[in-house]
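In: Sequence first, predicted model second:
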Amino acid sequence: MMDRYDVVVIGGGAAGLNGALVLGRARRTVAVIDAGEPRNAPADGVHGLLGREGMSPGELLAKGREEVRQYGGHVVEGRVAKALKQDREFVVALEDGREVAARRLLVAAGLVDRLPEIPGLAERWGTSVVHCPYCHGWEHRDQAIGVIGTGPMAVHQATLFRQWTDDLVFFTHTAPELTVDERERFAARGVRVVEGEIAAIEAEGARMRDGRLVERQAYAIGTRLEARAGFLADLGLELADHPSGAGRHIPADPTGRTAVAGVWAAGNVTDLMGQVGPSAAAGAMAAAMINFDLIEEETAEAVRLHRLGA
């Protein structure tokens, strides 16, 4: 890692690596700092991404790192502790004591899924406990699936998963009370509603608090989504509630520009629902805008010097 770069990318997932790739090809010096904790690590493969269908998440990231390095980018293992603004540049401090300066920052650190404390749930996360039908629905097609109600998106999630199976149960668990309309929609689609809270997920199914066992093969759950962004506090960039109610994110405009000048965000850190493809595209968009921002700065300085006759 050098002392200074045009751009430091915080996070080495699809958004961060694609952003770094675009910046490298734009002849920018760029470093990607990655803690090595991809959200999709438990998944068997990446799905719905043209040309990479079924590829393991680890293999996809390895290819991405190789491509970034091909254009001179640096990929650094480490965890960011904080980021500060000093004069006209940013200083990124790592937990191991290293520091690096940058003219611009691209934050693509992803998010953390906060699972409810149901025994047996976390151990199955990413295999038989999933969140996205487009990512995992095909692998669990025609199985006995249970949607665990935990928040405002639960009914929507159940409506989606019904596309992949005729045997769907909606566990009310801690979700808001179902409306008359929602119950009618479930009844019309053959979705069985199981009232009450789940005590544990067992090998055969969901054990309810009253002792009932509801046999299921797979579960869908809407986790509480929280962007990894605590290290931005000193920049005054704080998390905000996402409009969907699904969690907290870094607000940004469609190009990734945040409220702090010189800082862009891309991927799940700002788009909580983004899959791998859209996250990679967002990284590319943010990188292009960062490069343009740097060009504008460099042009203004060139004009200033030109007027001085330098």
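Out: Cool, the structure landed.
In: Only C-alpha atoms from now on, for both contacts and neighbour counts.
Out: Fine.
In: residues in contact with Arg88?
Out: By Cα atoms under 8 Å, 6 or more residues apart in numbering, the residues touching Arg88 are Arg103.
In: Please disregard the earlier target; I meant Ile221.
Out: Val129, Val130, His131, Val147, Ile148, Gly149, Thr150, Ala154, Gln157.
In: got it, and Tyr219?
Out: Ser128, Val129, Val130, Ile145, Gly146, Val147, Ile148.
In: In strands only, show me these.
Out: Counted as lying in strands by DSSP state E, out of the contacts of Tyr219, are Val129, Val130, Ile145, Gly146, Val147, Ile148.
In: of the residues you listed, closest to Val30?
Out: Among these, Val130 lies closest to Val30 (Cα to Cα), at 34.5 Å.
In: Tell me which residues touch the closest one, please.
Out: Per Cα under 8 Å, 6+ apart, neighbours of Val130: His136, Ala218, Tyr219, Ala220, Ile221.
In: Buried ones from the ones in strands among the contacts of Tyr219, can you make that a ChimeraX selection?
Out: This is how ChimeraX selects the buried members of the ones in strands among the contacts of Tyr219, with burial counted by 16 or more other Cα atoms under 10 Å:
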select :129,130,145,146,147,148
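In: Pipe the ones in strands among the contacts of Tyr219 into a markdown table and attach distance to Gly247 per row.
Out: Conversion of these to a markdown table gives the following (distance: Cα to Cα, whole Å):
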| residue | distance to Gly247 |
| --- | --- |
| Val129 | 19 |
| Val130 | 17 |
| Ile145 | 24 |
| Gly146 | 22 |
| Val147 | 19 |
| Ile148 | 17 |
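In: then this one, side by side with the first:
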Amino acid sequence: MNEPTRSFEVVVVGGGAAGLSGALMLARARRSVLVIDAAQPRNAPARGVHGYLGSEGASPAELLARGRTEVESYGGVVEQGRVVALERTGDGFTVECEDGSVVAAQRLLVTTGLVDELPDIPGLAEHWGTGVLHCPYCHGWEVRDEPVGVVASGPVAVHASLLWRQWTDRVTLFAHPGQSLAGPEREKLAARGITVVDTAVEAVEADGRGVSGVRTADGSVVPVHAVVVPTFMRSRSQLLVDLGLEVVEQKMGEHVMGTCVEAGPMGATAAPGVWVAGNVTSVTEQVIGAAAAGGRAGAAINADLVMAEAERALERGRGVQEAPVA
């Protein structure tokens, strides 16, 4: 790794809601902070951010643009780039970007998010975030009262179907063949008017307006306005693994939802000097929750730096007092 050409008190890796909120807190605390963002937000395909008080319906790009402007207004630096390596040094960390540039940092806040892994069904990836959805709190209102298909298996299939039933009474569950639902589960779904299709899904079909139906292995097409797919949510955690942290499974009951890096309530990890926030440490976090977590982590990092500065000042003071008199 090259020698650092710049130095910051804090480098934030990832410029989404969590990273920018953390940077804003730090910049307002008069810390020198650099945000390095690869510009690959998870919610980029979505038309709007929902459940974010004061910014309801704002596009993801608009929300992040506001955040960058706010961070920069307090002296924070926001740059586009991809961090490829993090290394611990004697007095902090070095951060290397894909273009070969290297900066130094006393503390790190990593908010690299996650990647949604979809089943290998034609049509899902093409319409992800528009007609192929995963979160009813993010998208349920927009497809209220419309026909919705849930493509899932196991306990999560029943949970997702019942949850989406809150927004529409036209829910069809496409259960995976060979993973039949127990009698009580079918009864519960039937009691809520949810149709179960046991034939394998071959593709998601679309017309000029978007998703239009789910085609099954017998050739039939069930008309739907949207398809719900519980994804496997894999944290972007390799940089943290390189610093010695472990990736663990995050579960809902016995169902493995994805992977994450564990952290304390303020975002501190087991690696000294390293904090995390957002989906890299909690796969279920929505945008407003990620922003809140980033703010908490930023405040915790500032407090940590304050304590370290006080200790250094105390040591310097003791050195002066103990110096021999000539």
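Out: Nice, thanks for sending it over. Model, not experiment: these values are computed from the prediction.
In: Nearest to Val9 of the first structure among the ones in strands among the contacts of Tyr219 of the first structure?
Out: Val130 (28.7 Å).
In: Need the counterpart of that closest one in the second structure.
Out: Val130 of the first structure maps onto Leu133 of the second structure when the alignment is built from TM-score structural alignment.
In: go on, Val169 of the first structure?
Out: In the second structure, Val169 of the first structure lines up with Thr172, judged by TM-score structural alignment.
In: so how far is Leu314 of the second structure from the match of Val130 of the first structure?
Out: 55 Å (Cα to Cα, to the nearest Å).
In: Same check on Val211 of the second structure?
Out: Val211 of the second structure is 65 Å from Leu314 of the second structure, by Cα to Cα.
In: which SSE is Val91 of the first structure in?
Out: If you go by DSSP states H and E, Val91 of the first structure is part of strand 89-94.
In: go on, Asn291 of the first structure?
Out: Applying DSSP H and E, one finds Asn291 of the first structure within helix 276-307.
In: Relative to the second structure, which residues correspond to that helix?
Out: Going by TM-score structural alignment, helix 276-307 of the first structure sits over residues 287-318 in the second structure.
In: ok, Val211 and Leu314 of the second structure, which is more surrounded?
Out: Ranked by neighbour count (other Cα atoms under 10 Å), Val211 of the second structure and Leu314 place Val211 first, with 22 against 11.
In: which SS class is the spatially most central residue of the second structure?
Out: Nearest to the mean C-alpha position of the second structure, counting by Cα atoms, centre = their mean, stands Asn279 at 2.8 Å. Per DSSP: H, G, I helix; E, B strand; the rest coil, the local secondary structure of Asn279 of the second structure is helix.
In: for the residue nearest to it when sequence neighbours are not counted, what are its contacts?
Out: Closest residue to Asn279 of the second structure apart from its sequence neighbours, by Cα to Cα, 6 or more residues apart in numbering: Gly113 at 4.5 Å. Neighbour list for Gly113 of the second structure: Gly14, Arg42, Ser235, Arg236, Gly278, Asn279, Val280, Thr281 [criterion: Cα under 8 Å, 6+ apart].
In: Skipping its backbone neighbours, what lies nearest the fifth one in space?
Out: Nearest-residue entry for Gly278 of the second structure: Ala290, 4.3 Å, with adjacent residues in sequence omitted and distances by Cα to Cα, 6+ apart.
In: Could you report the separation of Gln275 of the first structure from Ala310 of the first structure?
Out: 49 Å.
In: let me redo that: Glu197 of the first structure
Out: For Glu197 of the first structure, the distance to Ala310 of the first structure - Cα to Cα - is 73 Å.
In: For the stretch 1-150 of the second structure, which segments count as strands?
Out: Remark: strands assigned in the stretch 1-150 of the second structure by DSSP state E, counting those that start in this stretch are 6-13, 33-37, 77-80, 83-89, 92-97, 102-110, 114-117, 132-133, 148-152.
In: Quick check: chain neighbours aside, which residue is closest to Arg114 of the first structure?
Out: Nearest residue to Arg114 of the first structure in three dimensions, chain neighbours excluded: Arg224, at 4.8 Å (Cα to Cα, 6+ apart).
In: so how many other residues sit close to the one you found?
Out: 17.
In: Show the contacting residues for the counterpart of it in the second structure.
Out: Mapped onto the second structure by TM-score structural alignment, Arg224 of the first structure lines up with Phe232. Phe232 of the second structure sits next to Asp116, Glu117, Leu118, Met257, Gly258 when contact means Cα under 8 Å, 6+ apart.
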